[in-house]
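*Asks:* requesting a structural model of the entry that follows:
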Amino acid sequence: EEAFGDILKTDFKPYRDEMIISSKAGYEMWGGPYGEWGSRKYLISSCDQSLKRMGLDYVDIFYSHRFDPDTPLEETMMALDHIVRSGRALYVGLSSYNQQRTREAHAILKQLGTPCLIHQPSYNILNRWIETDGLKTALQDLGIGSIAFVPLAQGLLTNKYLNGIPAGSRAAQDKSLHPSVVEKAVESVKKLNDMAQARGQTLAQMSIAWVLREGGITSALIGASKPSQIVDCAGAINNLDFTPTELAAIDAISEEKAINLWAKSSE
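*Replies:* Next up, the predicted model:
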């Protein structure tokens, strides 16, 4: 965020009102009992620290990034409501909450008068928990937008790991992607890559197109370290359609290797 804050000051400041900037809180940021999860103190302090690091007066969206089983849901939602009413954010959202907790949180926020705008769940070909949990349907029922994070499964659904684990990659550094996960999924990923090539797409492009299929997901959140990766991902829009045969083949591959690195965050 500090590096992003420097870029904001030097390059993006004149375009602030044309940009959507979001932040979130839920995981450990500092020591002690108020350094993570979903208490009012943690959420508001975390938001304030993010604003300071980025040099902003407000963010457009602020998320509660995981359900806290030890804090009343009312407290967490009231903190989000306060963050909006105090001018720290324009809208609030949830991230990783399962469908039951999402429905409960939505009801509280609606009563408070600060509706839940969007949900950010993990979702990709190898991680379809929002379908089995019923979250995808719940979001449509409630009229809540959705933006899928890790649509490329931390880089698994790209050409990065087709020939092993390259130096400097997430898996090589064991940063949220353990080498054993790559080894478990590599054969499935190769099958998906063959399908993508047959469609005239890169694996990343097909994976993003799949997440956005049928309009069930509003948007896909990509993480890029190079401009070329952004260009590649944006190319997904050139072929967003899937045949029933393609979807059935992807379903079969999805069942082979179901990987959800954020399962505990939703419960």
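*Asks:* only C-alpha atoms from now on, for both contacts and neighbour counts.
*Replies:* Will do.
*Asks:* for the spatially most central residue of the chain, give me its contacts.
*Replies:* Nearest to the mean C-alpha position of the chain, by C-alpha atoms, centre = their mean, lies residue 149 at 2.3 Å. Residues in contact with residue 149 (C-alpha atoms under 8 Å, 6 or more residues apart in numbering) are 120, 121, 122, 123, 220, 221, 222.
*Asks:* report the buried residues of whichever strand or helix holds the fifth one.
*Replies:* For residue 220, the element it lies in under DSSP states H and E is strand 219-221. Of the residues in strand 219-221, those with enough neighbours to count as buried (16 or more other C-alpha atoms under 10 Å) are 219, 220.
*Asks:* for the comparison step, fold the sequence that follows:
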Amino acid sequence: MMTTYVPNEQRYDSMVYNRCGRSGLKLPAVSLGLWHNFGDVDTLANAKSMICRSFDLGITHFDLANNYGPSAGSAEETFGKILKSDLAAYRDEMIVSTKAGYYMWPGPYGEWGSKKNMISSLDQSLKRMGLDYVDIFYSHRPDPNTPMEETMGALDLIVRQGKALYVGISNYSAEQTKQAIQILKSLGTPLLIHQATYSMFNRWVENGLLEELEEGGAGCIAFSPLAQGVLTNRYLDGIPLDSRAASSNSPFLKEKDITEEKLNKIKQLNEIAIGRGQTLAQLALAWVLRKERVASVLIGASKVSQIEDNVGAINRLELDSTEIEQIETILR
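*Replies:* Presented below is the predicted three-dimensional model:
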């Protein structure tokens, strides 16, 4: 017997919502990314449980890209199925984002930042999700061979066509971000957001990017805020055999990345978290959210319990100067 999903009536009571840059849009402090575990190789029932539980917890923002899966495109298809079966009535309560820029189909128009690729890719994404528009559409990476004016012009056109409400960029340097902000401003479609890697172990955004976003009135959403799961209790006793780092086919996190020095830092950070009544993951998320320009952290998950733990970070977001100094000493 099919059961109809009914969301938690108290879903907005405890989540924190932050204004994104100088826009009217607020994002939940914790957003759900569908980078992994939502593809056609994964279990639809688990994906549905994670998305519905996220919504019950006040997570209104679901972040996708054309190439998420695997296979590429299948995360959008999975999300579209769950949207249609359970969440269609709540579409206006949700922020759905997707991106284009990485490889999707053969030939010269299947990746990068040409107007041809950007428009075609979004049209495909909308079909896969069964949507008329997305809330945020991103240029997923800068294209060294396409003029920035063309890529930003495509984003502007997409908004004017009604296929996206806001636009963003991802993986752009501080200097490229400054240029994108200026071009989009001149076109009349301001840059809403930059999606960037940011964690205790990856702080490149502090070297100019956050300042450019501040000056340009754009917000930031941090992806991999838990450093691919390293900043969780998963690695406190070394590298588990079933972890991403131990997997020989992990494209990102490798066993060599989990050094003795890093494990020592994780254990010290965990002691601070325990002293605050938090898990290490909750401390790591609070630390990223301490920056005013960061509107949201983008979490990934393979099970509901991870989402519940991560959302628990909002119960203790403030960090005092002593705690920040202790963390800085460990990270140094």
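*Asks:* if we can go back for a sec, from the contacts of residue 149 of structure 1, pick the one nearest residue 98 of structure 1.
*Replies:* Residue 98 of structure 1 lies nearest to residue 121 out of the contacts of residue 149 of structure 1, by C-alpha to C-alpha, at 8.7 Å.
*Asks:* and what about residue 243 of structure 2, helix, strand or coil?
*Replies:* coil (DSSP: H, G, I helix; E, B strand; the rest coil).
*Asks:* stretch 105-113 of structure 1 aligns to what range in structure 2?
*Replies:* Using TM-score structural alignment, the residues of structure 2 aligned to stretch 105-113 of structure 1 are 180-188.
*Asks:* same deal with stretch 68-88 of structure 1?
*Replies:* Stretch 68-88 of structure 1 corresponds to residues 143-163 of structure 2 when matched by TM-score structural alignment.
*Asks:* cool, and stretch 140-150 of structure 1?
*Replies:* Under the criterion TM-score structural alignment, stretch 140-150 of structure 1 matches residues 214-224.
*Asks:* now do the same end-to-end measure for the matching stretch.
*Replies:* Distance across stretch 214-224 of structure 2, first residue to last, is 21 Å (C-alpha to C-alpha, to the nearest Å).
*Asks:* what's the answer for stretch 245-258 of structure 2, then?
*Replies:* Rule used - C-alpha to C-alpha; the end-to-end distance of stretch 245-258 of structure 2 is 8 Å.
*Asks:* how far is it from where the chain is centred?
*Replies:* 21 Å (C-alpha atoms, centre = their mean, to the nearest Å).
*Asks:* buried ones in it?
*Replies:* By 16+ other C-alpha under 10 Å, the buried positions in stretch 245-258 of structure 2 come out as 245, 246, 253, 258.
*Asks:* aligned against structure 1, show me the partner of residue 270 of structure 2.
*Replies:* Aligned by TM-score structural alignment, residue 270 of structure 2 pairs with residue 193 of structure 1.
*Asks:* from what I can see its match touches residue 203, true?
*Replies:* Yes. Between residue 193 of structure 1 and residue 203 there is a contact under C-alpha atoms under 8 Å: 5.1 Å.
*Asks:* comparing those two, which residue is more hemmed in?
*Replies:* Neighbours per residue (other C-alpha atoms under 10 Å) separate residue 193 of structure 1 from residue 203, with residue 203 holding more: 27 against 22.
*Asks:* ok, now which ones touch the counterpart of that one in structure 2?
*Replies:* Using TM-score structural alignment, the partner of residue 203 of structure 1 in structure 2 is residue 280. Shown in contact with residue 280 of structure 2 (C-alpha under 8 Å, 6+ apart): 231, 232, 233, 269, 270, 273, 274.
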